[in-house]
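Below are the sequence and a predicted model; questions follow.
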Amino acid sequence: MSSRPAGLEGQDRAAPDEAARQLLSAEAVRTRCHDIMAAAERDELTHFQWHPGKVVDIASYVAATIRQRFPNLAIPPHSRWRHFEALGYHLAPAHPSDDAESRAEVARRAIDLVIPSVLLDAGAGPQWHYRDPRHGTLTRSEGLAAASLALFTGGGLSADPGDPLRTDAERLSCCDEHSLARVFQAGADNPLVGLRERAALLCRLGGLLQGHPAIFGTPARLGNLFDHIAAHASHGCARAPDILALLLVILGPLWPNRLSQDGIALGDCGRHPASRDGYVPFHKLTQWLVYSLIEPLEAGGLRVVDTDHLTGLAEYRNGGLLLDMGALTARDRRLLAHPQPAGSEAVVEWRALTVAALDLLRGAVQQRLGSEQEAPLSMAQLMEGGTWAAGRAVAARARRDGRPPLNVLSDGTVF
């Protein structure tokens, strides 16, 4: 599969500027975040100090968390499917006897569900909750998973009344704040951060699908992404970094009020003077989307390779773990007392250190797990088995409401 999205050449679209294109990659996330870590190791950062001696303690705690949650060390990957499975909704299994089209349709339906769900999974805020008839009151990411699942299974994303389990551009383009609020049970007494922005994001997604008929077909359906990736796979293998590059180009215009370079939307990207070029990309939601697409693509018969070229995710549980356990300390404690803008230098610094620290933690946790694992610990397993759950547990002990140690002002499309 080529890192340049096929099907775009005929749309009279200029090739992205090389510098901007390079920022739309997992490699750029890793290198720029390690630029910030290098400055931290020299004690040159403005907002945070790095205490590498704490990595040993955090690695031990994460390894213990993994052993508690997965005693046999059969750790699933970090993915939206873990939330769905907890809700009793599993990816439809494909059997060896299934024909290629049956497997492809399983993959299409899974993609139809998981992409909107991931895109809607920015911070919900501390006050919002979702009442699920089977699982009770859910908050934050679990609640957003349940609400987005209800939106999908209720036919809210389908333009075909006879086929509710699909996501069509026509229907996405009609999403509005009131209909989303109804499904997500949001209102004045149950405020969901960025509700209007989430609805607008779904509308923009519909327009983007219609603008890429070579990828999503006519009429445009989100699940047709499977067919595009399969057509450009090499011997049945699709590279995770190439899938990310494809999605970053397609989804770049989704994100409002973000940085751009030479007319190219840079998505989830900030600025920091310690980076080699002043930019620090994170692509948190899009990378988590790629992690969450692996199982659907494999259900369709593809093999996704080079997944460890992706990075850890710059989000508040992973980053909160570092702050709560002392690997990071704020130079000015007032920074932790007030919500910070997502694009502020302090938040960019925190998120970059989070990504770089996850690389360090992965090796340290692997050492503590020893040779009991059949294969080396993947980044997706580190996050699912350990850092995310550990970050949540430490936050719950430190603060009654379990909020992260540093709060970020969200517009519903980051974190």
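That came through, no problem. Residues are numbered from 1 along each chain as shown.

only C-alpha atoms for contact and neighbour calcs from this point on.
Noted.

Would you state the strands of the chain in chain order?
In the chain, the strands defined using DSSP state E lie at 48-50, 129-132, 136-139, 237-239, 260-261, 264-265, 269-271, 279-281, 303-305, 328-330, 340-341, 408-409.

try it against this one:
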Amino acid sequence: YHLFIGGHLSSDPGRPLRADAAGLRSLDEATLARVFQVSDDNPLEGLAGRARLLRSLGEAISAHPDLFGRDPARPGGLADAARARAPGGVLAAHDLLAMVLEGLSSIWPGRVTHEGVNLGDVWVYSALGPGETERLVPLHKLSQWLTYSLVEPLEDAGLRVERLDELTGLAEYRNGGLFLDGGVLELRDPAAASQPHEPGSPLIVEWRALTVALLDRLAEPLAHERGQAVDAFPLGNMLEGGTWAAGRELASRLRDGTPPLTIVSDGTVF
């Protein structure tokens, strides 16, 4: 909010209340730290990675004028692209996610690539098989979070986004922490809880994939308990109003609010 209101995302001082490619490309770590009031007493994990991510966003939207427009390219151009791809004003959630993945795949650093395409939040899990693609686990947590977040403003703009059940639950540490801290999942090696883990490590990939699967398993009984049909209780409602908050509450009770596993993060996964 303050980045936007302060004009830090715009390249035009005369039009500060917009975000454009050039403004994003010029954003530095010091500006981000100042706006987020980062200090020794108020640290922000992965600050440098988040600043790089925003600069990469500027590069990505410049590279996709079909999605973000030109002169200037803006993240908000995606709304115009969505309208153009929504016959009768109706857009499937899967198609919205596809636009996000197409336009932003290049911003995620150091990830798996296939045929020259950066796959983003996709990880190798060798136990699935020897094939190059069969052992890939797609999670797309941040891209799906963004897709969920775009639904309301797009509908305010006159579009109708349907088939939200085509999206998955979010493979992040609050939802995943709910299942570990709640005893649904247990570590085979309890010592792993005190060790740092890279996002691509087998343990973290397993944990995140199980989180997605278990969120699906949780949605149906919750809908029935509420006396609702499953299709009347969208997964996004459960995520926002239930599992994320419950995971955070459990983490606060059991620790100091930190996740049950220590993840070496640069701010571009969680």
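Arrived safely. This is a predicted model, so every value here is computed, not measured.

thinking again about what came up before, show me the one of the strands of structure 1 that comes nearest L360 of structure 1.
strand 48-50 (12.8 Å; Cα to Cα).

what's the closest one aligned against in structure 2?
With TM-score structural alignment applied, strand 48-50 of structure 1 matches no range in structure 2.

ditto for stretch 227-237 of structure 1
Using TM-score structural alignment, stretch 227-237 of structure 1 corresponds to residues 80-90 of structure 2.

List the buried residues of the matching stretch.
D80, A81, A82, R83, R85, A86, V90 (16 or more other Cα atoms under 10 Å).

Please report how far the first one lies from A33 of structure 2.
Looking back up the chat, that one is D80 of structure 2. 32 Å (Cα to Cα, to the nearest Å).

got it, and the third one?
From A82 of structure 2 across to A33 of structure 2, the span is 33 Å (Cα to Cα).

Next: the fifth one.
Noted for R85 of structure 2: a distance of 37 Å to A33 of structure 2, by Cα to Cα.

what do you get for the last one?
If you measure V90 of structure 2 against A33 of structure 2 using Cα to Cα, the figure is 40 Å.

in the stretch 51-200 of structure 2, which spans are helices?
65-68, 77-84, 93-104, 141-156, 173-181 (DSSP state H, counting those that start in this stretch).

Nearest approach to G49 of structure 2 belongs to which of those helices?
Among the helices of the stretch 51-200 of structure 2, helix 141-156 sits nearest to G49 of structure 2 (Cα to Cα), with 14.2 Å.

by contact count, what packs against the closest one?
Counting contacts by 3 or more Cα pairs under 8 Å, 6 or more residues apart in numbering; DSSP states H and E, helix 141-156 of structure 2 is packed against helix 93-104, strand 160-162.

Quick check: the first one compared with structure 1, mean distance?
In this case it means helix 93-104 of structure 2. For helix 93-104 of structure 2, the mean distance to aligned residues of structure 1 following superposition is 1.1 Å (mean Cα distance after the TM-score superposition for structure 1).

what residues does that helix touch?
For helix 93-104 of structure 2, contacts defined as Cα atoms under 8 Å, 6 or more residues apart in numbering pick out 57, 60-61, 64, 67, 82, 143-144, 146-147, 161-164, 166-167.
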